[in-house]
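**Student:** starting from these lines, generate the structure:
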Amino acid sequence: EGSPFPIVLLEHGSGVVPAIYTVLAEGLASSGYVVVAANHIPDSLIAVFPDGHEIRGSPYWPVDADRATQGRAIGAFAQTVLVADARFVLDKLMEINAHDPFWHARLTPSRTGIIGHSMCGTTASLAADQDGRIVAGVNIDGSTFPGMNGDVRPVVVHKPYLFLMTEEHASDPGTHGREFTGMPSNSYYVAVAGADHMSFTDTHLIDSRFSRKTRPDDGAFAQALLTTELTRSLVEEFLGKYLKGESAPYLDLGARVDKK
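**Tutor:** You can find the predicted model right below:
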């Protein structure tokens, strides 16, 4: 009921698996999006195939090189592997939308968004700018290194664009805050007070409930829940505006969001 549905590609950060974004993915799915999360090899922690064999994450950059050399290798990997993966997944979604008996005409290719965290914040930004099927992109605390993107800074994303980041990264424009930029009329930069790099995932929600290092009453769960809910609500509002034509009262409230 309610189809055809807009599509959201959800891209994981380095050294984790897509399941660490379950809260965000389920929230988007419950709001009427078809959410598809790729597992990028060898950037993910582990990939398990249907036949049971596993591929674990491994460095795809020269580990003993200087940071600029590493950055160039990482940037090349982002473009040739991660962005290519995302576009391949979108190609396959187009195929099943056209031919699969169940999915036929249930997807809306013209309403596709992409979300990326950490390393795949770079992926989301590049894919959004390069693939005409992607309408809007979300970069969640995207990681960058000297030498990435050919040292061209900032990289302009010519699409509606949301950048969620920690205060630490927002204050360090040389490596994070302005690596990518959107067009002034439809880009948003949001620094989340008190958040760290993994606050945008389910990590702290899980640790605060099940880790032996965290006391149940130290407020960690409440803080993790607050950041998770904020992330989900802002991402949903942004995608709702550009994929569904809905209003975005919080994002468009200038007192809360720096749109410069």
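
**Student:** hey, let's count contacts and neighbours off CA atoms from now on
**Tutor:** Will do.

**Student:** just the buried residues of the helix or strand where Phe77 lies, please?
**Tutor:** Here Phe77 sits within helix 67-77, counting by DSSP states H and E. Judged by neighbour count using 16 or more other Cα atoms under 10 Å, the buried positions of helix 67-77 are Arg67, Thr69, Gln70, Gly71, Arg72, Ala73, Ile74, Gly75, Ala76, Phe77.

**Student:** can you give me the offset of the helix or strand just after it from its chain's centre?
**Tutor:** For helix 67-77, the following helix or strand on the C-terminal side (DSSP H and E) is helix 84-99. Centroid displacement of helix 84-99 relative to its chain, using Cα atoms, centre = their mean, to the nearest Å, is 18 Å.

**Student:** quick one: contacts of helix 84-99?
**Tutor:** Leu9, Glu11, Ala38, His40, Trp103, His104, Ala105, Arg106, Leu107, Pro109, Ala127, Asp131 (Cα atoms under 8 Å, 6 or more residues apart in numbering).

**Student:** and this one, so I can compare the two:
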Amino acid sequence: MNTTSNRKRRISAVAILSLAASVAATGTGLAATTPPSTVHATAVTAAAAPPRSFQGTLPAPTGPYAAGEDVIHLTDESRPDPWVPSSGPRQLTITMVYPAVPGTGTPAPYMTLGEAAGILQHRKMPASSGITPQNLAGVTTHAFDGARPQRGKHPLVVLSAAAENPRMMLTSLATELASHGYVVALVGHTYEDTGETLADGQTPPCAICDHPETLDFDSVAASRARDVSFVIDQLTHGNGAWRLAHLIDKHEIGMAGHSLGGAATAATMVADPRVGAGVDMDGTFFPVPTPGQINRPFLMLGRADGHTPGGGGDDVVWKQAWDALGGYKKWLTVAGADHFSFADQDVLQEQAGVPSASPLSPERGVEITREYVTAFFDQTLKGSDSPLLDGPSPNNPEVLFQQ
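**Tutor:** The predicted structure is shown next:
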């Protein structure tokens, strides 16, 4: 097994949000004890009109339902914020995406202006990209505020994004799952990404992004697991902390995560038996589970050039995790994918005029991710047979079944 320092270097090399390939990351440091200065939309101004205008659109969901959306704010009074204790109890922002009646509600914004400004500041986006807080916040998501919910109860799936990525970078997966009958909770892990707008309207920037090589990622994954368990508590106890909590089937809960969010998925399943199925999308395991810790369904979905058995690097960790997993499990790789093929980044980057370096088109990466993750939860949470998971498909020649 590789040393902890090598594992840190691996994840820091792949976990960085990249709307432009040459963007440098900034942050305030893990040891911050006072809240970093807050990002406001007014902090980003254009010195001159950009030569092009960015108009982002995420892939439309394919299921029979529309995707409704609510944003909720929760505070865990039982613990201080792990990264900025002086800010008080842990505050979280969660986007709830749910099966809705088509033709109801109004188009939901991709993010707040403060969140959009945080991304542009953190990534030092050049004016030539044409991306402004306004048009980034206005990316078409195919989700609808105030949409009328479908009747009945639906499995809950929690999503956790990559290191430094705000929760919105898994929006296309969230809307797809909602369109197929899932309630989805996109959890924003405060102070761990470019900015999550909190209940008071403030959008604090990342407090742990400055020196990723110094981070204890086992601790970060464990903290995310506590975030997720708290969110599940709030959504499933009593009437729930969300106005539509009655939609949730409390007995069918899954989780999926990208990169560090994948590590958090495994960590959550170890700590919380309520999570009955998990998906790791191209993430190293922090820590690697041991035999007997996860005996519930688990899907490992990653790049072919990074997660093919025997390929070295992260594959050593994936093989250890694979051997430790009990119950139903699948190990799939995607030929031509890069680390961000499993989230929204590559799609938006291409629309901003920055071609993807991956042989796999960004749209195809999202399509494969949504299709296989949905099939996995259909089979494990809904009990619906998903032949897609039985073996290679001529419709998806890029997807390789490793185990």
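
**Student:** of the contacts of helix 84-99 of the first structure - the most surrounded one?
**Tutor:** The most crowded member of the contacts of helix 84-99 of the first structure, judged by other Cα atoms under 10 Å, is Glu11 (30 neighbours).

**Student:** mind telling me what that residue corresponds to in the second structure?
**Tutor:** If you follow Glu11 of the first structure across to the second structure using TM-score structural alignment, you land on Ser160.

**Student:** return the distance of its match relative to His339 of the second structure.
**Tutor:** Look at Ser160 of the second structure and His339 of the second structure: by Cα to Cα, to the nearest Å, they are 15 Å apart.

**Student:** please apply the same query to Ser78 of the second structure.
**Tutor:** 35 Å.

**Student:** settle it for me: which of the two has more neighbours?
**Tutor:** Between Ser78 of the second structure and His339, counting by other Cα under 10 Å, His339 is the more crowded of the two (23 against 9).

**Student:** now do the strands in the first structure.
**Tutor:** Under the criterion DSSP state E, strands of the first structure are mapped to 5-11, 34-37, 46-48, 54-56, 107-117, 134-140, 155-157, 161-166, 180-182, 187-192.

**Student:** would you turn these into CSV with distance to Glu237 of the first structure?
**Tutor:** Output for the strands of the first structure, formatted as CSV (distance: least, Cα to Cα, whole Å):
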stretch, distance to Glu237 of the first structure
strand 5-11, 13
strand 34-37, 15
strand 46-48, 31
strand 54-56, 35
strand 107-117, 12
strand 134-140, 11
strand 155-157, 19
strand 161-166, 10
strand 180-182, 17
strand 187-192, 12
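
**Student:** how about Glu11 of the first structure: what's its closest non-neighbour residue?
**Tutor:** Using Cα to Cα, 6 or more residues apart in numbering and skipping residues adjacent in sequence, the residue nearest Glu11 of the first structure is Gly116, 4.5 Å away.

**Student:** distance between the ends of stretch 194-205 of the first structure?
**Tutor:** Note: stretch 194-205 of the first structure ends 15 Å apart using Cα to Cα.

**Student:** same thing with stretch 79-97 of the second structure?
**Tutor:** Note: stretch 79-97 of the second structure ends 27 Å apart using Cα to Cα.

**Student:** next one: stretch 377-391 of the second structure
**Tutor:** Terminal residues of stretch 377-391 of the second structure are spaced 16 Å apart (Cα to Cα).

**Student:** counterpart of that stretch in the first structure, which residues?
**Tutor:** Mapped onto the first structure using TM-score structural alignment, stretch 377-391 of the second structure covers residues 239-253.

**Student:** off-centre distance for the matching stretch?
**Tutor:** Relative to its parent chain, stretch 239-253 of the first structure has a centroid offset of 18 Å by Cα atoms, centre = their mean.

**Student:** so which bits of that stretch are buried?
**Tutor:** Buried positions in stretch 239-253 of the first structure, judged by neighbour count with 16+ other Cα under 10 Å: Leu239, Gly240, Lys241, Tyr242, Leu243, Ala248, Leu251, Asp252.

**Student:** likewise for stretch 113-124 of the second structure?
**Tutor:** Buried residues in stretch 113-124 of the second structure (16+ other Cα under 10 Å): Leu113, Gly114, Glu115, Ala116, Ala117, Gly118, Ile119, Leu120, Gln121, His122, Arg123.

**Student:** what packs against the helix or strand containing the fourth one?
**Tutor:** Under the criterion of DSSP H and E, Ala116 of the second structure resides in helix 113-123. For helix 113-123 of the second structure, the elements it packs on are helix 133-137, judged by 3 or more Cα pairs under 8 Å, 6 or more residues apart in numbering; DSSP states H and E.

**Student:** name the helices or strands packed onto the helix it packs on?
**Tutor:** Contacts defined by 3+ Cα pairs under 8 Å, 6+ apart place helix 133-137 of the second structure against helix 113-123.

**Student:** which residues of the second structure fall in helices?
**Tutor:** 4-14, 113-123, 133-137, 171-179, 217-236, 260-271, 314-324, 345-351, 362-380 (DSSP state H).

**Student:** quick one: list the elements packing against the last one.
**Tutor:** Translated: helix 362-380 of the second structure. Helix 362-380 of the second structure packs on helix 171-179, strand 277-281, helix 345-351, going by 3+ Cα pairs under 8 Å, 6+ apart.

**Student:** just to revisit the earlier point, quick check: the farthest pair among the buried residues of stretch 239-253 of the first structure?
**Tutor:** Leu243 and Asp252 (16.0 Å; Cα to Cα).
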